[in-house]
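# make a model of this:
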Amino acid sequence: MNLREFDFSLPEELIAQEPVFPRDACRLMVLRRKDETIEHRIFRDIVEYLEEGDVLVFNDTKVLPARLFARKEGTGGRVEMLFLGEREGRWECLLSSSRLRPGHILTLVEDPTFRFRVEGRGKEWWYLTPLFPCEETESVLSRFGHTPTPPYVKRKDVPLEVYQTVYARVPGSVAAPTAGLHFTEELLETLRRKGVEQVMLTLHVGPGTFRPVRTERVEDHRMHEEWFTLPEESAQKIRKAKSEGKRVVAVGTTTVRALESVVRKTGSIEAFSGTTDLFIYPGFSFQVVDALITNFHLPRSTLFLLVCAFGGTAFMKRAYEEAIAKRYRFYSFGDAMLIL
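Next up, the predicted model:
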């Protein structure tokens, strides 16, 4: 399968730079796979499409203020650092400079007493050792960190709460599960009153969500591993819904990948904690998810491949053409679609 099949032209002005407020006032495209129809609504109208007994599955990961700014000791060169995660006392980071070498020291712009030593570089990121107790790094992020907005969002001073779902609970992501940004507390309460079940899982979104597919053959791409957990209570409610013929509605592509990974790792819908590198593209057989809430994604991306797998490539291409024609807003702060 050639990656060119999943390309499309998107006018730059349709890339949303700020979210709509209130959150549930964004536009909603409703797609019905069975008869390939398209409706145009407002996100809060999603209540009309969800039924009593349906299960909404959310990713409750919380975005870390993972972007820091430092200077290279000696030259004073400014370096932007995106902290991805800690492993055995070292931090995996994306750095804005390619001229660094092992042994170079980076000092925090806001407080030079916090220093990091460059240890080396892997295929995709650098390794840094904090020259202070490693367990203090998260405290440093909370004090001095900035919102790690995606590269296509030009504004770099976005308040963290704007790039956070209202139900975010477990810190660990460097990107928001953006389909969930459209929900408000009031909308969630309205859905509860209707009898729509709401359950949580956690998948910490890594930098792989922005990683382009560089292979010509789709099948040759490899996903970055991400940690996730499905609690027992959530697994029970999802199993019950499936047994009763109710729909499991995934809020976002991260939720899809977590749920479908569980089945492939355990053989059923069971509580699970571990990592996933599941790559979903057309031809994939979905075993858990019956409906999907998602945003509009980049061309040639793993996210667009996933929605093509779920909704059908030809239908999704037609939907995206209509979204562009009707000036829908794309990407993290953009509008949403509900695929039924």
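# could you use CA atoms for every contact and neighbour count after this?
Fine.
# ok, Ser261 - contacts?
Shown in contact with Ser261 (C-alpha atoms under 8 Å, 6 or more residues apart in numbering): Thr276, Leu278.
# doesn't it lie inside a strand?
No: looking at Ser261 with DSSP: H, G, I helix; E, B strand; the rest coil, it is helix, so not inside a strand.
# how close does it sit to Gly274?
Per C-alpha to C-alpha, to the nearest Å, Ser261 is found 10 Å from Gly274.
# which outside residues touch stretch 240-250?
Defining contact as C-alpha under 8 Å, 6+ apart, one finds that stretch 240-250 is touched by 53-58, 238, 256, 288-293.
# what is the nearest of these to Glu189?
Ranked by distance to Glu189 (C-alpha to C-alpha), the contacts of stretch 240-250 are led by Leu56 at 12.7 Å.
# the closest one contacts Gly195, correct?
No: the pair Leu56 / Gly195 is not scored as a contact, 10.8 Å apart, by C-alpha atoms under 8 Å.
# more neighbours, the two?
Using other C-alpha atoms under 10 Å as the criterion, Leu56 and Gly195 rank with Leu56 on top: 21 against 15.
# helix or strand next in line after the helix or strand where Phe304 lies, which one?
Taking DSSP states H and E as the criterion, Phe304 maps to helix 302-311. Downstream of helix 302-311, the next assigned helix or strand under DSSP H and E is helix 313-325.
# another one to check against the first:
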Amino acid sequence: MRVDLFDFELPPELIALRPARPRDSARILVARGGEPLADRHVRDLPDLLRPGDVLVFNDTRVIPAQLEGRRGEARIGATLHKRLDLRRWQAFVRNGKRLREGDRVEFPADVVALAESRFEDGSWTLRFEGEEPVEVLLERAGRMPLPPYIAGKRETDENDRRDYQTMFAAQDGAVAAPTAALHFTTELVAALDARGVAHETLTLHVGAGTFLPVKADDTDDHRMHAEWGRIDAATADRLNAVRANGGRLIAVGTTSLRLLESAVDPEGTIQPFEGDTSIFITPGYRFGAIDGLMTNFHLPRSTLFMLVSALMGTEAMQAVYAHAIAEKYRFYSYGDSSLLLP
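Purely as a prediction, here's the structure:
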């Protein structure tokens, strides 16, 4: 499928550089199959969902995975992408052509990593020296890895350590936030509970590959980066019971959706899952696990815009985004949201 089918023009002033405050005051564009679009606010979710529905959140926690260091006189930037073991991470490296296997990269606060090997895509395996857990080292030396469309316009600051983390964050390992859940507050969750809308959590450690552009002209030529996820047996059983009882599973974020669709079998039963997934969802895909999606507005020509087009239809999503742009919705990680119910 041609990648240019998923292109659109976005005025740069619609890219949100800070989140809405309070979080649930963000706008949400509701798209139901066959119905007119509706402009609402995230705090209206209890009125937009039905008793018996379940929201599925990703409980990954973003770590300060962006590092600036030196190899001799060369400046080296590293964004950790995927944990390989206790001390080794795959990382996207800026100025990586200056690295050779065996080089030591010195980061602030006496944090040192060895450049072990280079992947075909240009990323590197970095092995962190010492005995302290890598997460402790990153807290000392790292910064929150804001998306390039934000970091290119302003400096990362202490507010981002709070803002770029969801209220469900519990499992260390992500280098990008599951941003659809940034809109939730304890008050909103309480209102959803009172409405009879429950929630469940799973874990998918989002990698920096989520920000990489699709460089191929055809979707068949694009390769997704793998990310690690887990759904335990008890959670899978509860999710299956929801659908068996007539409830809907609404994925909060494309990360939750991708893990659920990685775990569902051909009969539509969600199985326990632990491991890597590189699922790539494009139009023509048959969804087996979810009944709807809450998600922010995505980049043109991105795998995530392809995913929402698979859910709702490419023409329908182009119309949704045209409406969002005309009504000046805020886009991307700190932006507004959409509720997609095919």
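# and the TM-score between them?
Once superposed, the chains reach a TM-score of 0.93 (TM-score structural alignment, normalised by the length of structure 1), with 334 aligned residues with a C-alpha RMSD of 1.7 Å.
# coming back round to it: just checking, what packs against the helix holding Phe304 of structure 1?
Secondary-structure packing of helix 302-311 of structure 1 (3 or more C-alpha pairs under 8 Å, 6 or more residues apart in numbering; DSSP states H and E): helix 313-325.
# compared with structure 2, how much does whichever helix or strand comes after the helix it packs on deviate?
For helix 313-325 of structure 1, the succeeding helix or strand toward the C-terminus, using DSSP H and E, is strand 336-339. With mean C-alpha distance after the TM-score superposition for structure 1, strand 336-339 of structure 1 departs from structure 2 by a mean of 0.5 Å once superposed.
# residue in structure 1 paired with Gln66 of structure 2?
Using TM-score structural alignment, the partner of Gln66 of structure 2 in structure 1 is Arg67.
# around that match, how many other residues sit close by?
Neighbours of Arg67 of structure 1 using other C-alpha under 10 Å come to 22.
# check the one 5 residues further on too.
Other residues near Lys72 of structure 1 number 19, with proximity taken as other C-alpha under 10 Å.
# what are the buried residues along stretch 72-86 of structure 1?
Neighbour counts using 16 or more other C-alpha atoms under 10 Å place Lys72, Glu73, Arg78, Val79, Glu80, Met81, Leu82, Phe83, Leu84, Glu86 of stretch 72-86 of structure 1 among the buried residues.
# what is the burial count for the closest residue to Arg258 of structure 2 other than its chain neighbours?
Among residues not flanking Arg258 of structure 2 along the chain, Ile279 sits closest, at 6.7 Å (C-alpha to C-alpha, 6 or more residues apart in numbering). Using other C-alpha under 10 Å, the number of residues around Ile279 of structure 2 comes to 15.
# swap in the one 5 residues further on?
Using other C-alpha under 10 Å, Gly284 of structure 2 is surrounded by 10 other residues.
# cool, and Ala26 of structure 2?
Neighbour number of Ala26 of structure 2 under other C-alpha under 10 Å is 22.
# then Ala234 of structure 2?
When neighbours are counted by other C-alpha under 10 Å, Ala234 of structure 2 registers 9.
# quick one: the helix or strand where it lies to structure 1 mean distance?
Here Ala234 of structure 2, judged by DSSP H and E, is contained in helix 233-244. Compared with structure 1 after fitting, helix 233-244 of structure 2 deviates on average by 1.6 Å (mean C-alpha distance after the TM-score superposition for structure 1).
# circling back: which one of the buried residues of stretch 72-86 of structure 1 is nearest to Val251 of structure 1?
Among these, and counting by C-alpha to C-alpha, the member closest to Val251 of structure 1 is Leu84, at 23.3 Å.
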